[in-house]
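model the structure of this input:
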Amino acid sequence: MAAKILMVLSAGISFTLGVVHLVYTFWGPLLTPRDPALQISMSQIAPVLTKETTMWRCWVGFNVSHSMGLILFGLVFGFLALAHGQLLFHSPFLLVVGLAMLGGFVVLCKVYFFSAPLRGIIISLACYVASIALSRASIMRS
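Alright, predicted model coming up:
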């Protein structure tokens, strides 16, 4: 039971970070440049890859897809923990995929972001790892 609670907590943190990030992407100034001229410039300049978009549209798209990844992780792992705990906790594949995803988010936050999302993802990762450890301990006792 404790393993499920920790997994749901991990998933809930990731989900919440994703929703907050999505809200910040579309509403308010928090993910816009401090210099309005930069946003104007980004809205007028295409990346080298293609002229079909602008750097600003890429910026928004990257933020939305990042949010969607966090939300998807939270929904899938939260659902699996609550509705299919046996499947989740007995599947090395699912556990490694989740671990890799959260580990990847930690690296992204450390290299490209700032301390608040890093702390949130580290807490989510710690809950995830503790959840796995508790589930493994309970499997060993059985």
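
could you use CA atoms for every contact and neighbour count after this?
Fine.

gap between the longest helix anywhere in the chain and the chain center?
The helix that spans the most residues within the chain, counting by DSSP state H, is helix 55-83. Helix 55-83 has its C-alpha centroid displaced from the chain centroid by 6 Å (C-alpha atoms, centre = their mean, to the nearest Å).

second input sequence below; structure requested for side-by-side comparison:
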Amino acid sequence: MLEQILLVAGALVFGVLGLIHLIYTFAGSAFVPRDAATRAAMEATSPRLTRETTIWRAWIGFNASHSLGAIVFAVFVLLLAAGHMPLLREAPVFAWVAAINALAWLWLARRYWFRVPFIGLLLASLCFLIAALRLSF
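Next comes the predicted model:
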């Protein structure tokens, strides 16, 4: 029972952070550079990879896909925890995949992002790690 609660809690953190990130990507100015000249440069410049997009459009796309990845991950973990706990008890590797994924995101948050996602991902990582350990032993 505790393992299920921990998996759901960790998944909810990912889902909420992903949803907030998706909303911020398309609504408001949270991801708009403070310097207007930076946005103008991003809108006027394409990456070396292709001229079919701009750095600004790629930035929006990366943020949106990043959000969707977190949301889809959360949904999968929620579905496993809600309806397939016997499978997780027989094959805790799925809980370990969630824990390792969360730890990878935690590293990214520490290295590249800021405090709020780091704290959320730290909580989610702890939930997944404890659940994986409990399911394994």
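
buried residues in the longest helix of structure 1, which are they?
55-56, 60, 63-64, 66-75, 77-81 (16 or more other C-alpha atoms under 10 Å).

with stretch 42-50 of structure 2 instead?
42, 43, 46.

can you add secondary structure and distance to residue 94 of structure 2 and give the residues you listed back as JSON lines?
As requested, the buried residues of stretch 42-50 of structure 2 are exported to JSON lines (DSSP: H, G, I helix; E, B strand; the rest coil; distance: C-alpha to C-alpha, whole Å):
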{"residue": "42", "secondary structure": "helix", "distance to residue 94 of structure 2": "40"}
{"residue": "43", "secondary structure": "helix", "distance to residue 94 of structure 2": "41"}
{"residue": "46", "secondary structure": "coil", "distance to residue 94 of structure 2": "39"}
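
rewinding a little: ok, average deviation of the longest helix of structure 1 from structure 2?
Here helix 55-83 of structure 1, set against structure 2 after superposition, deviates by a mean of 0.6 Å using mean C-alpha distance after the TM-score superposition for structure 1.

what range in structure 2 does that helix sit on?
Following TM-score structural alignment, the partner segment of helix 55-83 of structure 1 in structure 2 covers residues 55-83.

what's the answer for stretch 95-103 of structure 1, then?
Aligned using TM-score structural alignment, stretch 95-103 of structure 1 spans residues 95-103 in structure 2.

average gap between the matching stretch and structure 1?
Mean for stretch 95-103 of structure 2 is 1.8 Å (mean C-alpha distance after the TM-score superposition for structure 1).

what does that stretch contact?
With C-alpha atoms under 8 Å, 6 or more residues apart in numbering as the contact definition, stretch 95-103 of structure 2 has outside contacts at 7, 77, 88, 121-122, 124-126, 128-129, 131-132, 135.

at 10 Å instead, please
Contacts of stretch 95-103 of structure 2 from elsewhere in the structure, counted by C-alpha atoms under 10 Å, 6 or more residues apart in numbering, are 3, 7, 10-11, 14, 70, 73-74, 76-77, 80-81, 88-89, 93-94, 104-109, 121-136.

show me how to select, in ChimeraX, the buried members of the residues you listed.
One line in ChimeraX is enough to select the buried members of the contacts of stretch 95-103 of structure 2, burial here meaning 16+ other C-alpha under 10 Å:
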select :3,7,10,11,14,70,73,74,77,80,81,88,89,94,105,106,109,121,122,123,124,125,126,127,128,129,130,131,132,135
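
what about the contacts of stretch 95-103 of structure 2, which are in helices?
Using DSSP H, the members of the contacts of stretch 95-103 of structure 2 that fall in helices are 3, 7, 10-11, 14, 70, 73-74, 76-77, 80-81, 88-89, 93-94, 104-109, 121-136.

what is the neighbour count of the closest residue to residue 70 of structure 2 other than its chain neighbours?
In space, not counting the residues next to it along the chain, residue 70 of structure 2 is nearest to residue 18; the distance is 5.1 Å by C-alpha to C-alpha, 6 or more residues apart in numbering. Per other C-alpha atoms under 10 Å, the neighbour tally for residue 18 of structure 2 reads 25.
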